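*Asks:* When you get a sec, could you give me coordinates for this:
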Amino acid sequence: MTYAKDSTGPFYHGTRADLAPGDLLAPGNRSNYADRTLSWIYFSGTLDAATWGCELAKGEGRERIYIVEPTGAFEDDPNLTDRKFPGNPTESYRSREPLRIVGEVESWEPHPPERLAEMKAFLARLDAEGGPEIID
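*Replies:* The predicted model follows:
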């Protein structure tokens, strides 16, 4: 695995998990979007992508965006960069090594309710058809 090109951070991870600085986010947990365990941990260099992460995360916890630092090598997320956004404008990455929580973004702009509803409906359709395909 190699480091993604031109990716120096800051990096973000959107979730509903209640974490603190110093905690580690590790691969091997359930996906935010699909009912399966993933062998990668995903993160982004943009607040917008992290916002989607926390807004779409399953669970009842408060939506949170953490500032994270990779503890090892990482690569472009092929689920987005190879399929939807060539060139990785969303700065979406994944790693098999943990991410260290270094802080939390206290104030961020949510997506408009109608746009969020559209995305949730899209994911529900994918789920009804067997779930979103995730390159793991």
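*Asks:* drop to CA atoms for contacts and neighbour counts, all remaining ones
*Replies:* Will do.
*Asks:* could you pull out the strands for the protein?
*Replies:* Assigned by DSSP state E, the chain shows strands spanning 11-15, 24-25, 41-44, 64-70, 75-76, 92-95, 99-104.
*Asks:* could those be laid out in TSV, adding distance to residue 31 and mean neighbour count?
*Replies:* Compiled in TSV, the strands of the chain are given as follows (distance: least, C-alpha to C-alpha, whole Å; neighbours: other C-alpha atoms under 10 Å):
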stretch	distance to residue 31	mean neighbour count
strand 11-15	10	26
strand 24-25	12	18
strand 41-44	9	26
strand 64-70	16	24
strand 75-76	17	20
strand 92-95	12	24
strand 99-104	15	19
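*Asks:* run this one through as well so I can compare:
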Amino acid sequence: MSNKFDPKNKIIRLCMLGMGMEEQGNSEEASEVFLQAWNEAINDFERFIAAYHVAKYKKDISERLKWMETSLQYAIKSKDDSVKSAFPTIYLSISKCYEELGDYNKAKTNYELSNSYNTEPYDKGPFYHGTRADLKVGDLLVAGRNSNYNCELKMNHIYFTSNINGAGLAAALAKGEGRERVYVVEPTGTFENDPNVTDKKFPGNLTCSYRSQYPLRIVGEKTDWVKQTPKEVNQWRKKLANNKGEIIN
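*Replies:* Below you'll find the model as predicted:
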């Protein structure tokens, strides 16, 4: 499985910048940034993400439909496993466009296509968990600890990912004084897409983030992830501190 979602990726950063502009009410500037992302995208994965964001903020329904179908075309071509999680969202968006245009047959077809995709995680791993805790192979990571992002919240799930750099970022942001650690973990029970990131800023679960109410068993440790600079970690901390969204627990 390839994990192409990288917050440092130029196209993803442009889309994040555009979303920030849109949230501040600067729609025209945001549209220009999304088009810049589209024009500078160099592979199918980047084109899928850029086209999706161009589409999402189009006021004209026919234009939105054209761009959303373009996003779907590149999502299919990308053959990236993580993109499969975005298909239900894209087909549903296409269905709504056809509905608004009065083409109820095509709306129904795309709605059925959206529902035909199994939203259960298909990911086979390997999986990782980032923390500062000093643990050993065989130890179990369990739910019920306080959130790294809201110290008053006791988490009902344990979180993990198949994106090693995402786990590395979680380790950098974790509470505690220990060194950043990324453990290889095995879920001991069923798990689901993390609703805190799935279908939020990006379609589907491109960050390959999951959660489970069952423990995770540590089976190893990795040291070869891309580490964030102190400046980048501080930027992420500020972003999280300013995030007014409620944690879905």
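*Asks:* Just give the nearest non-adjacent residue to residue 135 of structure 1, would you?
*Replies:* Nearest residue to residue 135 of structure 1 in three dimensions, chain neighbours excluded: residue 79, at 5.9 Å (C-alpha to C-alpha, 6 or more residues apart in numbering).
*Asks:* quick revisit: go through the strands of structure 1 and name the closest to residue 3 of structure 1.
*Replies:* Closest approach to residue 3 of structure 1 among the strands of structure 1 (C-alpha to C-alpha): strand 75-76, 5.5 Å.
*Asks:* against structure 2, where does the closest one fall?
*Replies:* Aligned using TM-score structural alignment, strand 75-76 of structure 1 spans residues 192-193 in structure 2.
*Asks:* I would like the residues contacting the matching stretch, please.
*Replies:* Residues from elsewhere that reach stretch 192-193 of structure 2, judged by C-alpha atoms under 8 Å, 6 or more residues apart in numbering: 120-121, 205, 208-212.
*Asks:* let's see it at 10 Å
*Replies:* 85, 119-123, 159-161, 204-205, 207-213 (C-alpha atoms under 10 Å, 6 or more residues apart in numbering).
*Asks:* ok, and for stretch 71-83 of structure 1, which residues are buried?
*Replies:* Across stretch 71-83 of structure 1, burial judged by 16 or more other C-alpha atoms under 10 Å covers 74-81.
*Asks:* End to end on it, go ahead and measure it.
*Replies:* One end of stretch 71-83 of structure 1 to the other measures 27 Å (C-alpha to C-alpha, to the nearest Å).
*Asks:* And it, how far out from the chain middle?
*Replies:* Remark: stretch 71-83 of structure 1 is offset 11 Å from the chain centroid, using C-alpha atoms, centre = their mean, to the nearest Å.
*Asks:* Quick one: map residue 169 of structure 2 onto structure 1.
*Replies:* Using TM-score structural alignment, residue 169 of structure 2 pairs with residue 52 in structure 1.
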